[in-house]
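Participant: coordinates only, sequence not included:
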């Protein structure tokens, strides 16, 4: 998957906003003010994973613990171009779902989730 495609997938998810709070080298995608993906201009991507997905993907060595996000199942891949489009799209969508599920019911309703 190409960098621009990852950006497109993130922006296509309901209620998504994008910011650059960590500087000009990375985009932070949020739902309800909570981060669900961080995409570096270098092609690195951090996303939130379920416990099962985190264990499986880190054990296989295709992802590792996300730098600066040591808790809560955050994983990092160095290069999005090595991923199958559908697989990475699904992981990003699941990250969005996991983060959105932690929002209040009111916030989810306001975002149409």
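Facilitator: That came through fine. Please read these numbers as outputs of a predicted model, since none were measured by experiment.
Participant: contacts and neighbour counts: CA atoms only from here.
Facilitator: Fine.
Participant: And the helices in this structure?
Facilitator: Ranges of helices within the chain are 3-12, 51-60, 85-101, 105-111, based on DSSP state H.
Participant: ok, and here's another one to check against it:
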């Protein structure tokens, strides 16, 4: 997956925004002010930090050693760093990003979820 496709994917979710609170080199993708993805789009290899259910995080790391690892500079229980430039199918990357977005949305107040059509 290319950096442009990763950016487009992250912005394709409802209410997704891209911000740069840590400087111009780090894209932070948020939904209603809460982060669901963090990446340096010009980094090689291209990686993205994504929120993940703790049990799924362990399973994914075991299934994809070296491609999915504990989140870099994040809570290692709830975040994974995913290498997205070739080792994983684009479909799987999309599912991981969507899962991250879903987890963040699930933690939003009910009124915010309703505005996203996600009860």
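Facilitator: Right, received. Where do you want to start? None of these values were measured; they are calculated from a predicted model.
Participant: Is it possible to get a markdown table of the helices of structure 1 that adds mean neighbour count and distance to residue 76 of structure 1?
Facilitator: Listed next are the helices of structure 1 as a markdown table, based on neighbours: other Cα atoms under 10 Å; distance: least, Cα to Cα, whole Å:
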| stretch | mean neighbour count | distance to residue 76 of structure 1 |
| --- | --- | --- |
| helix 3-12 | 16 | 14 |
| helix 51-60 | 14 | 9 |
| helix 85-101 | 17 | 12 |
| helix 105-111 | 13 | 26 |
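Participant: Could you dump these into a markdown table with distance to residue 33 of structure 1 added?
Facilitator: Formatted as a markdown table, the helices of structure 1 follow (distance: least, Cα to Cα, whole Å):
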| stretch | distance to residue 33 of structure 1 |
| --- | --- |
| helix 3-12 | 14 |
| helix 51-60 | 22 |
| helix 85-101 | 10 |
| helix 105-111 | 10 |
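Participant: Of these, which is nearest residue 31 of structure 1?
Facilitator: Closest to residue 31 of structure 1 of the helices of structure 1 is helix 85-101 (Cα to Cα; 6.3 Å).
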